[in-house]
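Q: Need coordinates for the following:
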Amino acid sequence: MFRMSNRKVLLMILDGWGIGDGQKGDVIAQVHPAYISEMTRKYPHAQLRTDGENVGLPDGQMGNSEVGHLNIGAGRVVYQDLVKINRACRDDS
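A: Okay, here's the model as predicted:
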């Protein structure tokens, strides 16, 4: 039987935030964001890919807020029109 939990969950969406490699051009790593660093050390978290077919866009295309929020809200990949057309052409559907 399913038991309800009283544990709290937070969905935090940081538009424009990225997880880089810590190299010279990685501005977020250079500023050492103490609050976010502490939260990721202290609490479970996940990183999402926000590019290409991970968010329903063509491979290699960067995502944006619109497709990111659409996929998070849907809880699955929502393929955009161009990807749907490309897939239909590939499989003759």
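Q: switch to C-alpha atoms for all contacts and neighbour counts from now on
A: Fine.
Q: Can you tell me the element residue 69 falls in?
A: Residue 69 is located in helix 65-74, with elements delineated by DSSP states H and E.
Q: And this one, please, so the two structures can be compared:
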Amino acid sequence: MKPLTRTNRITRRGPLVLVIMDGMGIGRETEGNAFYLARTPVLDRLMRDRMYTTLRAHGIAVGLPSDEDMGNSEVGHNALGAGRIIEQGARLVSRAIKSGAIFSSAAWKQLTEGPSSGTSSLHLI
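A: The predicted structure follows:
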């Protein structure tokens, strides 16, 4: 695991408040962006005075298989709390399939035992 990159954007000394605003993103300034349209004078001032930093909350930045994968509260909070990227279940499974390790695991053998003997079916979706 590699540690998160430090930022030099916030240089003030003193108390620090970490505010996690689930569901808020820094996106395009369009009429489809509710945060852009909202009256947010305090947030506007903090952003104007550069009292913030942005984090990537999806994809490989939070331990998911690719940047096409959307994040969620759990993966983001894991990365923030640990201070580093923690590989998530989907990425671990993808890696195990690519390397072939999944096919020699005890769990895979137990899962495929019934279908191999013809006593049950296995459906992968």
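Q: Send over the TM-score of the superposed chains.
A: Taking TM-score structural alignment, normalised by the length of structure 1 as the basis, the two superposed chains have a TM-score of 0.80; 88 aligned residues with a CA RMSD of 1.8 Å.
Q: residue range for the helix holding residue 69 of structure 1 in structure 2?
A: Mapping helix 65-74 of structure 1 onto structure 2 (TM-score structural alignment) gives residues 73-82.
Q: mind listing what's buried in that stretch?
A: Across stretch 73-82 of structure 2, burial judged by 16 or more other CA atoms under 10 Å covers 75, 76, 78, 79, 80.
Q: Make JSON lines out of those residues and add distance to residue 109 of structure 2.
A: Written out in JSON lines, the entries for the buried residues of stretch 73-82 of structure 2 read as follows (distance: CA to CA, whole Å):
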{"residue": "75", "distance to residue 109 of structure 2": "29"}
{"residue": "76", "distance to residue 109 of structure 2": "33"}
{"residue": "78", "distance to residue 109 of structure 2": "31"}
{"residue": "79", "distance to residue 109 of structure 2": "32"}
{"residue": "80", "distance to residue 109 of structure 2": "36"}
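Q: Relative to residue 53 of structure 2, which of these is nearest.
A: The shortest distance between residue 53 of structure 2 and any of these, using CA to CA, involves residue 80 and amounts to 13.2 Å.
Q: picking up where we left off before, just checking, next helix/strand downstream of the helix holding residue 69 of structure 1?
A: Reading on from helix 65-74 of structure 1 to the C-terminus, the next helix or strand found by DSSP H and E is helix 81-91.
Q: Can you give the distance from that following helix to the centre of its chain?
A: Relative to its parent chain, helix 81-91 of structure 1 has a centroid offset of 23 Å by CA atoms, centre = their mean, to the nearest Å.
Q: Ok, stretch 25-32 of structure 2 next?
A: Centroid separation for stretch 25-32 of structure 2 versus its chain: 20 Å, with CA atoms, centre = their mean.
Q: likewise stretch 71-82 of structure 1?
A: 11 Å.
Q: Check what contacts that stretch and list those residues.
A: Stretch 71-82 of structure 1 is touched from outside by 53, 54, 55, 56, 57, 58, 70, with contacts defined as CA atoms under 8 Å, 6 or more residues apart in numbering.
Q: Adding distance to residue 93 of structure 1, write those out as TSV.
A: Formatted as TSV, the contacts of stretch 71-82 of structure 1 follow (distance: CA to CA, whole Å):
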residue	distance to residue 93 of structure 1
53	19
54	22
55	22
56	18
57	19
58	18
70	25
